[in-house]
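[1] got a predicted structure here, sequence first:
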Amino acid sequence: MVTDFPFLLQSMAWPLVLLVAWYLGERLHEWANLPRVTSYVAVGLVASLINLPGLTDAVPGLPFLANVALSLILFELGYRIHLRWFRHNPWVLALGLVESVLTFATVYWVSGLFTLPTDTRLIIAALSVSASPAGIVRVANEMRSAGQVTERVLHLCAINCLVAVLALKLVIGYWHLSTSGDLVLAAFGSVHVLVTSVAVGALLGVGMPALLRSQRIQERDVTLVFALAVVLLTTMAYGLKLSPLLAALTFGIVARERRVHLTNAQRGFGTAGDMLTLFLFVYIAALLDWSEIGGGVLLGLVLIVVRIATKVVCNVAAARLSGSTERKGLLTGLALTPMSAFAILLLEQSRLYGFEPARQVLMVLAFMMVLQELFGPLVTQRALQAASETHVTRE
């Protein structure tokens, strides 16, 4: 019997890459205090560089699995959002909205200096609004971070993600309108997706807590139930061509308001959540094509500086109004640096739903995404440490 060697390589690619990523993540976190997700991204980039067979194309269902992984993180982020805090301190909500709008406007204006098409500039601006919940939440959990800066970063990250999805869906609607002239199709591609995604997430957020209370499910089983609910939500979103990321974030916010208690031990969805996070960051990095990274270096550097500067300036300027200090505002703005995982999955999801410019934008932003993925979590980690809100002890 002759072994099909190429098929064997494809079959072994993912287990081997994930094992290497896990090992390096643990060792570099122990030796150099690097965020584990940074090591995962580095391994994914190297695997992409050597063109390891079967890493992104040969195995079916990888985009769905990546969306499940990010949806679990977005549910956790949504669960940590306290809506009553916005009522007690509306300046935080106003800060998040104003900072999102200014980031969009500034990035759109600066990208015009590089003679990019209008559609591409709009997409880049919409993506630049977002902060990566995957990078921020995992770093915060890893460092056991808690405090005013951490809470502001999480709440502002959620606002950024909501506005980014809204902006991107409106851009997609504008693209459909400009290419086909069909106003109904444009509205269906934006408003319908946004409203239905929020509605489905909110409905599940109301129904699941009621189910848990009626069945008297033990505390240790709550995590499993919510994980299955997120998988169901992602599957529904794929089938209905909705936004699983927006639905999962809404699900978490509503579940929190329905007073479902999750213990600290369940944060991150345990071992399954850790493995999915490991896969997510390796997969996202492997999507980037090294042949495209060489181009757009200047554009990537300029956009990174502009995006971070806008977030920092807004947070520093509004620090006193929102009950904080300028130093904490600076650290909050810096901690919002990561954006790649959320942005890349938004683009991939849009491409799968027929949005043609998505692939072109990923090519233009390849260099920016690499830097943000590698160094964004590190900036978040250092900012939270500088705020003295981390509670990790060496064993």
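    That came through, no problem. Residues are numbered from 1 along each chain as shown.

[2] going forward, measure contacts and count neighbours with C-alpha atoms only.
    Fine.

[3] can you list contacts of stretch 107-118?
    121-122, 124-125, 128, 299, 303, 306-307 (Cα atoms under 8 Å, 6 or more residues apart in numbering).

[4] most neighbours out of those, which is it?
    Of all the contacts of stretch 107-118, Ala125 has the most neighbours under the rule other Cα atoms under 10 Å, reaching 28 neighbours.

[5] look up how far Val312 lies from that one.
    Using Cα to Cα, to the nearest Å, one gets 17 Å for the distance from Ala125 to Val312.

[6] same question, Arg382
    15 Å.

[7] quick one on the thing from earlier: ok, so of the contacts of stretch 107-118, who is nearest Ile217?
    Ile217 lies nearest to Ser128 out of those, by Cα to Cα, at 41.0 Å.

[8] mind telling me which residue is nearest the centre of this protein?
    Phe342 (2.9 Å; Cα atoms, centre = their mean).

[9] quick one, what contacts the nearest residue to Thr250 once chain neighbours are set aside?
    Distances taken as Cα to Cα, 6 or more residues apart in numbering place Gly201 nearest to Thr250, at 5.1 Å, with adjacent residues excluded. Gly201 makes contact with 233, 246-251, according to Cα under 8 Å, 6+ apart.

[10] what of Tyr40?
    With Cα under 8 Å, 6+ apart, Tyr40 has these contacts: 21-22, 24-25, 278, 281-282.

[11] cutoff 6 Å now
    21, 281-282 (Cα atoms under 6 Å, 6 or more residues apart in numbering).

[12] what is the subsequent helix or strand relative to the helix or strand where Ile136 lies?
    Per DSSP states H and E, Ile136 falls inside helix 133-142. Per DSSP H and E, the first helix or strand lying C-terminal to helix 133-142 is helix 148-180.

[13] in the helix or strand just after that next one, what counts as buried?
    Where DSSP H and E defines the elements, the next helix or strand beyond helix 148-180 is helix 183-187. For helix 183-187, the neighbour count (16 or more other Cα atoms under 10 Å) marks 186-187 as buried.

[14] now do helix 183-187: which elements does it pack against?
    helix 148-180 (3 or more Cα pairs under 6 Å, 6 or more residues apart in numbering; DSSP states H and E).

[15] tell me the angle of the helix it packs on relative to helix 133-142?
    Helix 148-180 runs at 170 degrees relative to helix 133-142, counting by axes from the mean of the first three to the mean of the last three Cα atoms, to 10 degrees.

[16] just how off-centre is helix 148-180 within its chain?
    Centre-to-centre, helix 148-180 and its host chain are 11 Å apart (Cα atoms, centre = their mean, to the nearest Å).

[17] structure two is appended below for comparative analysis:
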Amino acid sequence: MMLIRQTWEALQDRFFFLPPFPEQLDPLALFALLLVGGLLAGETLFRTIGLSRIVGYVLAGALAGPGVLGWLDRETLSMAKPVADAALGLLLLETGRHLDLGWLRANRSLLRSAAAESGLAFATIFAFAYLAVGLSLGWSAATAAITMASAPAVVLLTAEENHAQGQVTQRTLLLTAINCALSFVIFAVVLGIVHAEQSGDWLNALAHPLWVICGGVGIGMLCARLALMVAAGQAKGSVAQVFILVAVALLAIGVARMLAVPVFLCLFLMGAALNLADRDKVLAYTGLPQGHWILAIVLFVVTGAMLPLGDLNWITGLQALGLIIVRGLAKFAGVMATGRQDLPAAKRRLVGIGIQPLSATAIFMAAELAAIYPEVSGQALLLPLLAAALMEFAGPQMCKYALHKAGETEPLPAGRQQ
């Protein structure tokens, strides 16, 4: 390196346009190399030992992040976060489109299952955080709101990765979409509780949740209407419709960031509004089939790097493991206790396993809270972040196991690798 530096400096005397010798790799170049590394890690783990590709993406980000090797510092991560915001938002757009309100009206047991597993998860996580860990009432509620939902991006991508179709797959996707919607509502309410506890400002405690909910609903519905209106003049399922869907989604992301409304909430509600308002099936056959995995690499590499693995010790590790266990048992019990009329017990057990992933949505919810009270949120939000860190690796495999055990995954053709 010394020889290269001396040669470069000698050339600078002759070629005045050369910049100073770079002391480190440009953050964008480093991030691009990390994405390639994440892709290779995911493909290698998938092809050699059958792990989900998502595990490889997260592993690459976690190793390169501040908590381990430190190749990506916090400044670089803050630059990459808007890209990950967009990736999560677009994946949640697809999750929202799985929220079939017509099926919910015809199948009330599904709504009961979602309410049972989400309600039990919130109650048990809150009790664990408050009684066992010793968090305050507000931060215990925040921990429960952040971790009660399944990871929609993980469930959606795992189903696609394994070409899964069937009753268990569809029920898992729908329950994930419903409990995601419920957790967003509770998260908005918890914002007010945290405001009241931390600052005693009751005006903000009441106004902030309303701003988040009304802003999310307004942006989501307006952008859904805009996408349908513009796409109606294009051929169904065409590249033009895909472009319109992505462009309007990016518009929603930009408006949400301008108005300080959570991006994940706006895009999820935009997807739900598209499903509800698209009576003429304008965008029903338009999706992001290949784009999902490009988004997934970006999202899970960044979230892997955001994980606070440097704060993991045996105490915090046991607390995070305890949260995962009580959450998992609550969600499993909620599914098993409901839906007996339309789903056999064996399939309900697999659905209870399939909805276990906890991942990027929880991390980005925590980031929203951390931005409001940075002086206290670091320690208060450590428990849900560490739980998400552990489930980043276990969750995709649990979901994959459930779909495979249900016999709903598509086997690979003989002699061919995926």
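    That came through, no problem. Just so it is clear, the structure is predicted and the values come from calculations on it, not from any experiment.

[18] TM value for the aligned chains?
    Laid over one another, the chains give 0.92 as their TM-score (TM-score structural alignment, normalised by the length of structure 1), with 391 aligned residues with a Cα RMSD of 2.1 Å.

[19] among the contacts of Tyr40 of structure 1, which lie within strands?
    Nothing among those maps onto strands, per DSSP state E.

[20] which of those does structure 2 keep?
    Mapped onto structure 2 and checked by both residues aligned by TM-score structural alignment, their matches' Cα atoms under 6 Å, the contacts of Tyr40 of structure 1 keep the contacts 21, 281-282.

[21] what's around the residue lying closest to the residue nearest to the centre of structure 1 once chain neighbours are set aside, how many residues?
    Sequence neighbours aside, Ser132 is the residue nearest to Phe342 of structure 1 in space, at 5.2 Å (criterion: Cα to Cα, 6+ apart). By other Cα under 10 Å, the residues close to Ser132 of structure 1 number 26.

[22] Ser132 of structure 1 -> structure 2?
    For Ser132 of structure 1, the aligned position in structure 2 is Ala151, judged by TM-score structural alignment.

[23] do the same with Phe104 of structure 1
    Using TM-score structural alignment, Phe104 of structure 1 sits opposite Phe122 in structure 2.

[24] which residues touch that match?
    144, 148.

[25] residue in structure 2 paired with the residue nearest to the centre of structure 1?
    Residue correspondence to structure 2 (TM-score structural alignment): Phe342 of structure 1 is matched to Thr361.

[26] how close does Ser377 of structure 2 sit to Met365 of structure 2?
    Ser377 of structure 2 is 12 Å from Met365 of structure 2, by Cα to Cα.

[27] which one of these two has more residues nearby?
    Neighbours were counted for Ser377 of structure 2 and for Met365 using other Cα under 10 Å; Met365 has more, 22 against 16.

[28] ok, now how distant is the more buried one from Gly334 of structure 2?
    Distance of Met365 of structure 2 to Gly334 of structure 2, given as Cα to Cα: 24 Å.

[29] again with Gly237 of structure 2
    Gly237 of structure 2 is 38 Å from Gly334 of structure 2, by Cα to Cα.

[30] so which of those two has more stuff around it?
    More crowded of Gly237 of structure 2 and Gly334, by other Cα under 10 Å: Gly334, with 23 against 15.

[31] the counterpart of Leu228 of structure 1 in structure 2: how many residues sit nearby?
    Using TM-score structural alignment as the criterion, the counterpart of Leu228 of structure 1 in structure 2 is Ala247. Ala247 of structure 2 is flanked by 13 other residues according to other Cα under 10 Å.

[32] ditto for Ser145 of structure 1
    For Ser145 of structure 1, using other Cα under 10 Å, the count is 22.

[33] which residues does it contact?
    Shown in contact with Ser145 of structure 1 (Cα under 6 Å, 6+ apart): 389-390.

[34] out of the kept ones among the contacts of Tyr40 of structure 1, which comes closest to Leu371 of structure 1?
    Leu371 of structure 1 lies nearest to Phe281 out of these, by Cα to Cα, at 13.6 Å.

[35] and the closest one, how far is that from Ala366 of structure 1?
    Relative to Ala366 of structure 1, Phe281 of structure 1 is positioned 15 Å away (Cα to Cα).

[36] which of these two has more neighbours?
    Phe281 (29 against 26).

[37] quick check: the more buried one touching Val43?
    No: contact criterion Cα atoms under 6 Å: Phe281 of structure 1 and Val43 do not qualify, at 9.2 Å.

[38] and the gap between the aligned residue in structure 1 for Ile325 of structure 2 and Val313 of structure 1?
    Under the alignment (TM-score structural alignment), Ile325 of structure 2 maps onto Val305 of structure 1. For Val305 of structure 1, the distance to Val313 of structure 1 (Cα to Cα) stands at 12 Å.

[39] what about those two, which has more around it?
    Remark: of Val305 of structure 1 and Val313, Val313 carries more neighbours, 16 against 10, as counted by other Cα under 10 Å.

[40] sec struct for the more buried one, please.
    helix (DSSP: H, G, I helix; E, B strand; the rest coil).

[41] sticking with the closest residue to Leu369 of structure 2 other than its chain neighbours, tell me its helix or strand.
    Once flanking residues are discounted, Leu369 of structure 2 sits nearest to Ser377: 7.1 Å by Cα to Cα, 6+ apart. In this structure, Ser377 of structure 2 sits in helix 374-380 according to DSSP H and E.

[42] quick one: that helix to structure 1 mean distance?
    Taken over the aligned residues, the distance from helix 374-380 of structure 2 to structure 1 averages 4.0 Å (mean Cα distance after the TM-score superposition for structure 1).

[43] picking that back up, name the element the match of Phe104 of structure 1 belongs to?
    Phe122 of structure 2 belongs to helix 108-127, assigned by DSSP H and E.

[44] in that helix, what's buried?
    109-127.

[45] aligned partner of Ala142 of structure 2 in structure 1?
    In structure 1, the residue paired with Ala142 of structure 2 is Ile123, using TM-score structural alignment.

[46] now Leu228 of structure 2
    Aligned counterpart of Leu228 of structure 2 in structure 1: Pro209 (TM-score structural alignment).

[47] quick one, what contacts that match?
    So Pro209 of structure 1 contacts nothing (Cα under 6 Å, 6+ apart).

[48] please pull up the helix or strand immediately following the helix or strand hosting it.
    Element membership of Pro209 of structure 1, judged by DSSP H and E, is helix 193-215. Next helix or strand after helix 193-215 of structure 1 toward the C-terminus (DSSP H and E): helix 219-240.
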